[in-house]
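# what would the 3D arrangement of this be:
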Amino acid sequence: MIQVVVVDDHPVVRDGVVATISAAPDLEVIGQAASGPDAVRVVASSDPDVVVMDLRMPAGGGVEAVREMKSRGLRASVLVLTTYDTDSETVAAIEAGATGYLLKDSSASTLIEAIRSTAAGETVLSPAIATRLASHVHSPSRRATLSAREREVLLLVARGTPNRLIAKELFVSEATVKTHLTHIFDKLGVSDRAAAVATAYELGILG
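Okay, here's the model as predicted:
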């Protein structure tokens, strides 16, 4: 079971997210919080796999909570669930160490798959947030274009698809997927999946 803590200051929203997560057979909500400080305490005591985190909370925001969790060495991956694709705190959360970013208008199935991907160490970015991130990554190298297969791999990465499912979808081995990703990173001048997706949107490779 993937264990999840849900953090949102709005009880109705939080209850809806909890209900959505609880409906998945492999996900379990083991804690809830209504502020950043509460989130840190709950995560420290319960040790979940994933934290689904709102950013704007009056009693203490998500960005500070992400920073604090990372500084304490807590292992949970953080999936930010935000209302605004232009929220400057989204970039701050990325820099603080959050690994997944979805808008609150995402479908229930998208949220569930995003949690699974985040738990597996994959980066999940909604297109709007990827575009926002793109302006904060280093200028990409344009020395090469992506092959058709590399674009297929990157599109699946942008959808939050884990390597094992990318391999299944494209009828190749996981090792081949990793090789494609290495080539993609090199061509785009980036070092991780989030930056690759963001840069690809910036260059119009994905869109």
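# drop to CA atoms for contacts and neighbour counts, all remaining ones
Fine.
# quick one: Ala98 is in a helix?
No - per DSSP: H, G, I helix; E, B strand; the rest coil, Ala98 lies outside any helix segment and is coil.
# name the element the closest residue to it other than its chain neighbours belongs to?
Of all residues not flanking Ala98 in the chain, Val78 sits nearest, at 4.9 Å (Cα to Cα, 6 or more residues apart in numbering). Assigned by DSSP states H and E, Val78 belongs to strand 77-82.
# packing partners for that strand?
Applying 3 or more Cα pairs under 8 Å, 6 or more residues apart in numbering; DSSP states H and E, one finds that strand 77-82 makes contact with strand 50-53, strand 100-103, helix 108-119.
# tell me the buried residues in stretch 119-130?
119-120, 122-130 (16 or more other Cα atoms under 10 Å).
# show me where this protein has helices.
For the chain, applying DSSP state H gives helices covering 11-22, 36-46, 62-71, 88-96, 108-119, 127-134, 148-158, 163-170, 174-188, 193-203.
# quick one: the third one to strand 77-82, angle?
An angle of 180 degrees separates the directions of helix 62-71 and strand 77-82 when computed by axes from the mean of the first three to the mean of the last three Cα atoms, to 10 degrees.
# list the contacts of helix 62-71.
Taking contacts as Cα atoms under 8 Å, 6 or more residues apart in numbering, the residues outside helix 62-71 that touch it are 35-37, 39-40, 44, 53-56, 78, 89, 92-93, 96-98.
# now that helix, how far from the centre of its chain.
15 Å (Cα atoms, centre = their mean, to the nearest Å).
# next one: the fourth one
Its chain's C-alpha centre and that of helix 88-96 lie 12 Å apart, by Cα atoms, centre = their mean.
# and the fifth one, by the same measure?
On the basis of Cα atoms, centre = their mean, the separation between the geometric centre of helix 108-119 and that of its chain is 9 Å.
# which elements pack onto it?
Judged by 3+ Cα pairs under 8 Å, 6+ apart, helix 108-119 is in contact with helix 11-22, strand 50-53, strand 77-82, strand 100-103, strand 124-125.
# buried residues in that helix?
Buried, per 16+ other Cα under 10 Å, within helix 108-119: 108, 111-119.
# one more to line up against the first:
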Amino acid sequence: MKTRIVRVLVTDDHPIVLDGVTLALQNTPWLQVAGYARSGREAITAVERLKPDVVLLDLRLPDMLGPEVVQALRAQDSAVKIILFTAYPDHAALDAALAAGAHGAVVKDTERDDLVDAIRRVMAGERVLCINAAGSSGAALSRKLREHGLTRREYDILRRVAMGETNPEIAVALGLTRNTVKTYLQRTLEKLGARNRVEALSRASQLGIL
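Sure, this is the predicted structure:
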């Protein structure tokens, strides 16, 4: 019986990572690197064009937030499996990216066999967390929010803004009134020292909150 070939799209803005992953995967007969992307937008286009089975996705890309990329990829192809590939297992965006629909997370310094096994398990329908600080990202997020005076509700609203949702959509999703969402958002902007949503998202990303 012929083994199915699993095609992987590698998304990372560092060439050395692209080379390293290719080297790690090329010795596995049932894995094939379908292509590369160096930004979130490139990944979205590549998924439409290449139809990979798995996207190995860097959590921190130059043009889009991790959770935003995950949501866009899932909208592009609901069948594609997404594995976050990060050097920052404690980054607050990890939880948000998993909540947006990612199927797993692997740290970049993982062994080749563990990376291959994570891909195999995700393809089998499992949710896989191969991170040194597995389960600690929630604690890391809570710590970062406290450091900057943000509440969990304010974070939830900011995360949905990052995913492109409007105030009315956020209100429906969280069971709040539109005015309440607007109030929370204004308070969040003030705490982050931002004049508008774009500045707030940029500031939150710099602080490791998103």
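# onto which residues of structure 2 does the strand holding Val78 of structure 1 map?
Matched against structure 2 by TM-score structural alignment, strand 77-82 of structure 1 falls on residues 81-86.
# cool, stretch 39-46 of structure 1 as well?
Using TM-score structural alignment, stretch 39-46 of structure 1 lines up with residues 43-50 of structure 2.
# that older thread, in TSV: the helices and strands packed on helix 108-119 of structure 1, plus distance to Gly31 of structure 1.
Converted to TSV, these look like this (distance: least, Cα to Cα, whole Å):
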stretch	distance to Gly31 of structure 1
helix 11-22	10
strand 50-53	9
strand 77-82	14
strand 100-103	19
strand 124-125	22
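# tell me which of these lies nearest to Arg151 of structure 1.
Proximity to Arg151 of structure 1 (Cα to Cα) singles out strand 124-125 among those, at 16.2 Å.
# would you confirm that Leu192 of structure 2 contacts Gln206?
No - counting by Cα atoms under 8 Å, Leu192 of structure 2 does not reach Gln206; the two are 10.8 Å apart.
# which helix is the longest one in structure 2?
Taking DSSP H as the criterion, structure 2 has its longest helix at helix 178-192.
# now the end-to-end length of stretch 102-117 of structure 2.
Stretch 102-117 of structure 2 has an end-to-end distance of 17 Å (Cα to Cα, to the nearest Å).
# more neighbours, Leu192 and Gln206 of structure 2?
With neighbours defined as other Cα atoms under 10 Å, Leu192 of structure 2 and Gln206 compare such that Leu192 has more, 19 against 10.
# average distance between the strand holding Val78 of structure 1 and structure 2?
On superposition with structure 2, the mean distance recorded for strand 77-82 of structure 1 (mean Cα distance after the TM-score superposition for structure 1) is 0.6 Å.
# so how far is that strand off the chain centroid?
So, by Cα atoms, centre = their mean, the centroid of strand 77-82 of structure 1 is 6 Å from its chain's centroid.
# who's in contact with it?
49-55, 66, 90, 93, 97-104, 114-115, 118-119, 121.
# picking that back up, most tightly surrounded among the helices of structure 1?
Compared across the helices of structure 1, helix 193-203 shows the largest average neighbour count, a mean of 24 (mean count of other Cα atoms under 10 Å).
# what residues in structure 2 pair up with it?
Using TM-score structural alignment, helix 193-203 of structure 1 finds no match anywhere in structure 2.
# got the angle for that helix vs helix 88-96?
In terms of direction (the same axes, to 10 degrees), helix 193-203 of structure 1 departs from helix 88-96 by 140 degrees.
# got the angle for helix 193-203 of structure 1 vs helix 127-134?
Going by the same axes, to 10 degrees, helix 193-203 of structure 1 makes 90 degrees with helix 127-134.
# distance from the chain centre to helix 193-203 of structure 1, please.
For helix 193-203 of structure 1, the distance to the chain centre is 13 Å (Cα atoms, centre = their mean).
# and if you look at stretch 114-129 of structure 1?
Centre-to-centre, stretch 114-129 of structure 1 and its host chain are 3 Å apart (Cα atoms, centre = their mean).
# what do you get for stretch 21-31 of structure 1?
Distance, stretch centre to chain centre, for stretch 21-31 of structure 1: 18 Å (Cα atoms, centre = their mean).
# quick check: end-to-end length of that stretch?
12 Å.
# do stretch 8-16 of structure 2 as well
17 Å.
# compared with structure 1, how much does the match of stretch 39-46 of structure 1 deviate?
Looks like 0.8 Å for stretch 43-50 of structure 2 (mean Cα distance after the TM-score superposition for structure 1).
# show which residues not belonging to that stretch make contact with it.
Around stretch 43-50 of structure 2, the neighbours that count as contacts under Cα under 8 Å, 6+ apart are 9, 11, 34-37, 69, 72-73, 76-77.
# tell me the buried residues within the residues you listed.
Applying 16+ other Cα under 10 Å to these, the neighbour count classes 9, 11, 34-37, 69, 72-73 as buried.
# got a markdown table for the residues you listed, with distance to Ala24 of structure 2 too?
Converted to a markdown table, these look like this (distance: Cα to Cα, whole Å):
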| residue | distance to Ala24 of structure 2 |
| --- | --- |
| Leu9 | 14 |
| Thr11 | 15 |
| Ala34 | 14 |
| Gly35 | 15 |
| Tyr36 | 15 |
| Ala37 | 17 |
| Val69 | 24 |
| Ala72 | 27 |
| Leu73 | 24 |
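# that's all I had, so thanks and see you.
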